[in-house]
Structure formats: structure tokens, C-alpha cells
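Novice: the sequence and its predicted three-dimensional model are supplied below.
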Amino acid sequence: MTTIFKNRLFWPALILVVMLGINAFTSNQFITIKDGHLFGSLIDILRGSAPLILVALGMTLVIATGGIDLSVGSVMAISGAVACLLISDLDNQNSLSGVFIAIGAAILVSLAAGLWNGTLVAVVGIQPIIATLILMVAGRGLAQLFTEGQIINVQSGPYSALASGFFLTLPIALLIAAAAVGLTVLLTRRTALGLLLESVGGSPTASRLAGIGARRITIMTYVVAGAFAGLAGLIASADIKSADSISAGNLIELDAILAVVIGGTALIGGRFSIIGTVLGAVIIQTLRVTVVAIGIPAEANLLFKSVVVVALCLSQSPEFRAKVFGRFKSRPAAEKVGVPA
């Protein structure tokens, strides 16, 4: 039992269960079946978590190598802008081939954005926070250039299905995120890739001396982060059936970093946890829904969110737990020998 309490994911998982319990109590329909599909508050939370899960997955891999990616929100905006722009030019916006071409083009642009970041960091040698800050600013400007500063609306059933469609009773957006998680876990935990990522993040110099292609691995992580951010941008734009290059993905990089931290990944690089990141992303989305469910004013949402995140981070700190719980454990022993506690 003590081992369970010491697990870094125990307290985040407990907080998630508590918040889901609150939603189950306050929601009229927590989970139900309607028209052959799963509906309810729980499904809305999981579906709403999909873009953040995708972005946080890429962020986890980047942070594992000792980097950071502040441009994921802008890449989301670019991806949505490219897809919606191409779909809006179609004679038939419900054409599957046309929609697939638009999605493919958006993903290619996202991959190129990730390659740009990776090249600046691994080849040119620019600090990750500066290299990705460049695309964070320029990328959103590029998205606005694509859309000419306008919101591009689309009326495409196949495209909107990315966010609102169902397959095998489950939301397609959730299935996309689950597939990305499964593939990432498979590659990082069933092959040597995970160990290589941790070695590059732990000590880039030592990994290079050991013959590990640190530059290639670093570039690869930024490319994957770009691809996942592009997918998230497609889901986000499909959800509102339009491309809003100004607000799309705005500040999602901060939520992604929070999800990574909650999941127990070390921000200095090295140790990382994919499952922990997914748990962190779902917690953040559940927190958004729970705040509304319990009637907290919208003005206090961010403050409430910050308090919960701080509490989660403190609960995961071995030093903090040792100081707090160790103090309570020492009192009975002190009282037995007559020493004031």
C-alpha cells in the first residue's frame, strides 16, 4: 500500500477520480447510449481532451530530449488554416478525396514546421525556447497570411466528422488520440527509442560520445511534435467548422507543458511518462468542465486551475511529502520521551 502512495501518478489519478465523481453527481447524463453512440459528460471530457493529448504527446518527446516547443499552438493554427482553405476551394466540400488531400497537405505543412524547429535546435544550435519562439510568432502570422486575416468557414461533413463523428460508438477524435498514444507507447517502450530519448535528454554530450545520433533524434522529436500539433489543429478547426488563425491553439502550449509536468516527466530532460502525460491532459480538460459544473464564476477559472495544478505538483514532490507527512510521523515518538513536538 505504501508503494502505491509513493507512485507519482497516484495523486493525479485520485484527483481525476474525484473530479469525475463530481461531474457524475452534477451532470444529468454522465454516460449513456444514444442512437448507437456513447454520449454524456464523460464522453465530452474525453473528446475535448483529444487535441491537448496530441499536443502534449509531442511536447513530452521534445522535453524528454531536453528541449521545449512553444510553437505548437501556432502549428495548430497553420494546420487548420491550410485544411480549411483547401476545402473551401472545393466545388464539392463533401468530396472524400478532396478532404483527404486537404488533410494530407495540412499534415505535410505541420511536419515541415517541426523540421524547421528541429533544424534550428539540433543543427544551427539555437536554444529550443528561442528557436520555437520564432515559429510561435511567425507561424501565427503565417496562418493569418493564408486566411488573409479572415475566419474561413467550411461546410464539409467528412471534415467535421474528425471532431463530431463516431466510430464503433466512440468519438473519432478520441480514437485518433488513442491511436497516437498507442503508437507512441509502442515505439518508446517496446523498442530502444525510449532509451535513446532519455539518454539524449540526460546528457547530449555523453550520448554523442556513445555513438547515438543525438541530432537525428532531436530533429525527429520536433517533427513528431509538429505532426501531432497539426492533427490537433485539424480536430480543433473541424470542431468549429472554420479556421480562426488568431485564437486557434492559443496558449495550448502552456496546458501541454502542465500536462507533461503533472504526468511526471522531468523538464530538464531524461525521464518521461506517456501515460502520465495523457492523465495530465485529461485532468486539465476535466478541470475545465468541473469548474463550470460546480458553478465557479468564469473570472475565477484560471485561479482555480492554478491552485489545483500547484497542489498536484506538490503532491508529486518526494521532498514535500517527506516534510509534511514526516512531521506528523515524528510527533508520537517525540511525545513518548517527553520532548515537546
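Specialist: Yes, it's here. Numbers count the residues shown, from 1 in each chain.

Novice: going by C-alpha atoms from here, please, whenever you check contacts or count neighbours.
Specialist: OK.

Novice: which residue is the nearest non-sequential neighbour of the residue nearest the centre of the chain?
Specialist: Taking CA atoms, centre = their mean as the criterion, residue 56 is the residue nearest the geometric centre of the chain, at 2.3 Å. Leaving aside its sequence neighbours, residue 56 sits nearest to residue 256 (CA to CA, 6 or more residues apart in numbering; 4.5 Å).

Novice: neighbours of residue 263, just the number please.
Specialist: Number of residues near residue 263 (other CA atoms under 10 Å) recorded here: 27.

Novice: now swap in residue 73 and tell me
Specialist: Neighbour count of residue 73, defined by other CA under 10 Å: 30.

Novice: tell me the contacts of it?
Specialist: Each residue near residue 73 by CA atoms under 8 Å, 6 or more residues apart in numbering is listed here: 136, 229, 248-253.

Novice: can you pick the most crowded of the residues you listed?
Specialist: Going by other CA under 10 Å, residue 229 tops those with 37 neighbours.

Novice: next one: that one from residue 84, what distance?
Specialist: 16 Å (CA to CA, to the nearest Å).

Novice: let's verify residue 266: helix, strand, or coil?
Specialist: What DSSP: H, G, I helix; E, B strand; the rest coil gives for residue 266 is coil.

Novice: next up, a second structure to put side by side with the first:
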Amino acid sequence: MKRVKAMLQHPLVWPAFTLVLLCLLDLSQNRHFLSVTMLDGHLFGAPIDILNRAAPLVLVSLGMTLVIATRGIDISVGAVVAIAGATAASLLADDPSRVGAALLAAVGVGVLAGMWNGLLVAFVGMQPIIATLILMVAGRGVAQLLTGGQIIPIDAAGYLAVGGGYLARVPCSVWVAIAAVAVTALLMNRTALGLFIRAIGINPVATRLVGLRSAAIVFGVYTFSGLTAALAGILISSNVRSADGNNAGLLLELDAILAVTLGGTSLLGGRFSLAGTVLGALIIQTLTYTTYSIGVPPEATLVVKAAVVLVVSVIQSATARAVLGKQMRRLFPSHRAKSLSEVA
């Protein structure tokens, strides 16, 4: 019983359980849901589609995870996605052969956007939500200025291969997300950087007093968030073969925050889980797929998503489980009820 209780208290159990439930629901609606076949020389099927479409969210959520771990927030990532895509499309519209320059420019504007947020938060001392709100509003305007308020089509084959191509029969976007997760995990787990970020989230004043350059680390975290958002912007614009300054990345920051919290990262800072973030992003994308597969009207999709997130968050709450256990003991004052409450 103690082993079961310890397993249920693991932060990744409930996100994984939620993802499995969603997959089972999809499987009940479509018995071929988990089928993966070969089509035109690459893998094809619902799992591949979910992984492909979840890749940009995974990238954005990685940066958001580290920002939230330092007690911050970055609500400008959706705008940065739009700016990156618009920058690349603008360059490619003049010369489709400048794929390398377009990729570097898109990444560059994302890094600059992250540095701007980091400057305001780490060195100016502005509240993170206010600092990133400024770029969220201004950045969307910049993206629309770059595109002239129009949707710019992209015809450069090299650029389109990044988000819409395949490598070893798997979508390139999935490989980009895997590489980003691997590099981030190595930095967080194999260097002292992860420990420093956790320390800043737990007590930023103490870390500064002991001589840790917390401002520089916070600045770097926001820069990294801008970088991952730019990579997501490249994948999205490449996948849809166009750049839309108005709708690209719209509300993506909210999905990223949901993915991070579903994965067990604390909004109070000091605790984060990259594996949980990846699970959270997969939950969000699978949930989107599920709502369409079971026939939920598009206008009700956000309501269903919010309801599922609420349920999962309540289940993850130790306080909620304690209250539930207390009510179970009142309703069923028996040894069985007691055992259930201990598991909860």
C-alpha cells in the first residue's frame, strides 16, 4: 500500500494517466487511432499527426517552464512566434533562395525579443507579466507591419522542409522538438544551471545575497524563451506554408502555461519538470484531437479544454486529494474507505 501511495504521489503519474485516458477515449471512437502506416515514404497516422502538431507547443513550453521556475511568466511568446514567421517570410518573398538567412533572421529576432523581456525583468525590475505584456501587444503589431496585414505565402522548398518535411520517415518538426528537449535536459540536469534556476525560484533574495548572479540567469532564461518561441514560429510558418502576423501563435502562450502547469511545474517557482512539460503539451494536443474526433463543436473546444485542465489540476492537488479522502471517510467509515483515502 505504501508503494502504491508513493507511486500515486509521483508528479508525472497524473499527467501520464490523463494522456492514457484521452488515448483510450480516442481509441473507443476510432479503433485505428493508434495505427501507424507508411504513406508516400513516411509514417502516417493519428499519433504521428499529434506529435507533429504538438512540436511547436513543446518548444514554447520548454522556454515557459524555465521562466516560470524563476517565478516569472512570459505571455509574449505567441507574438514572438508571429514575428519570427513574418521575418522569415518577408526575406523569402524577396529571394526564395535565402533560406539560411531567413532561418537566422527568425531566430535572431526571437533572441532579441527574449533579451528585451529579460532586460526589463532582470535589470529594470519590472514585473514579468507587465514586461511581457508590452511585447505581447507591440510584437503582434510588429508582425502585422512586417506582413503588411496580409498573409505572406512561402514557396522556398528548403524552408518548407523544416516544418513540413520528413527525416527518417518522421516529421522534421518532431526531430527539432526532440533535439530541443534533449539539449535543455542536458543543461538542466548535467550542469549547475538547473540548480541555480531552482534556487532563484525558491528564494531570489537569498540567491543574490550569497553571490549568485541571479539577474544574469533570469536574463538568460527569458532569452531562451524567445529562442524557443522563434523556433516554434519557424515550424508553424513552414508547416502552413505562410506567415500570418495576426493569427500565428494566437493564444499559444496560454496553451504553453497550461502545458507547464499540467506537467507539475509550480507557478510559485523553484520546481519544474521538463518531462512533465512534454506530457502536458501532448495532453493539450491530444485533447484538441479528441474534441474533434468525438464531434464537439469547434466553438465549444475551449470550454472542454478548460474543463479537462481543471479536473487534472484538482487531481494533482494534494489539498484536494486530502479533502476528498476526508469526505470518503465520513461517507464510508470503514477500513476500505480509510485505505482509499491513504491511496489518495
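Specialist: All right, it came through fine. All figures in this text were calculated on a predicted structure; none of them were measured in a lab.

Novice: I figured the residue nearest to residue 56 of the first structure hits residue 58, correct?
Specialist: No: judged on CA atoms under 8 Å, residue 256 of the first structure makes no contact with residue 58 at a distance of 9.0 Å.

Novice: mean shift of the helix or strand residue 183 of the first structure falls within relative to the second structure?
Specialist: For residue 183 of the first structure, the host element (DSSP states H and E) is helix 172-189. Its aligned residues in the second structure lie a mean 0.6 Å from helix 172-189 of the first structure after superposition (mean CA distance after the TM-score superposition for the first structure).

Novice: ok, and what's touching the host helix or strand of residue 308 of the second structure?
Specialist: For residue 308 of the second structure, the host element (DSSP H and E) is helix 301-316. Helix 301-316 of the second structure is contacted by residues 11, 14-15, 18, 258, 261-262, 264, 284, 287-288, 291, 320-321 when judged by CA under 8 Å, 6+ apart.

Novice: may I see the buried residues of it?
Specialist: Buried residues in helix 301-316 of the second structure, counted by 16 or more other CA atoms under 10 Å: 301, 305, 308-309, 312-313, 315-316.

Novice: again with stretch 135-147 of the second structure
Specialist: Of the residues in stretch 135-147 of the second structure, 135-136, 139-144, 146-147 count as buried by neighbour count, 16+ other CA under 10 Å.

Novice: what do you get for stretch 116-131 of the second structure?
Specialist: 116-122, 128-131.

Novice: could the buried residues of helix 301-316 of the second structure be laid out in JSON lines, adding distance to residue 72 of the second structure?
Specialist: JSON lines is the format used below for the buried residues of helix 301-316 of the second structure (distance: CA to CA, whole Å):
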{"residue": "301", "distance to residue 72 of the second structure": "28"}
{"residue": "305", "distance to residue 72 of the second structure": "24"}
{"residue": "308", "distance to residue 72 of the second structure": "25"}
{"residue": "309", "distance to residue 72 of the second structure": "21"}
{"residue": "312", "distance to residue 72 of the second structure": "23"}
{"residue": "313", "distance to residue 72 of the second structure": "20"}
{"residue": "315", "distance to residue 72 of the second structure": "25"}
{"residue": "316", "distance to residue 72 of the second structure": "22"}
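
Novice: relative to residue 325 of the second structure, which of the residues you listed is nearest.
Specialist: Distance to residue 325 of the second structure across those (CA to CA) is lowest for residue 315, with 11.9 Å.

Novice: let me see the ranges of the strands in the stretch 201-344 of the second structure.
Specialist: Using DSSP state E, counting those that start in this stretch, the strands of the stretch 201-344 of the second structure run over 242-244.
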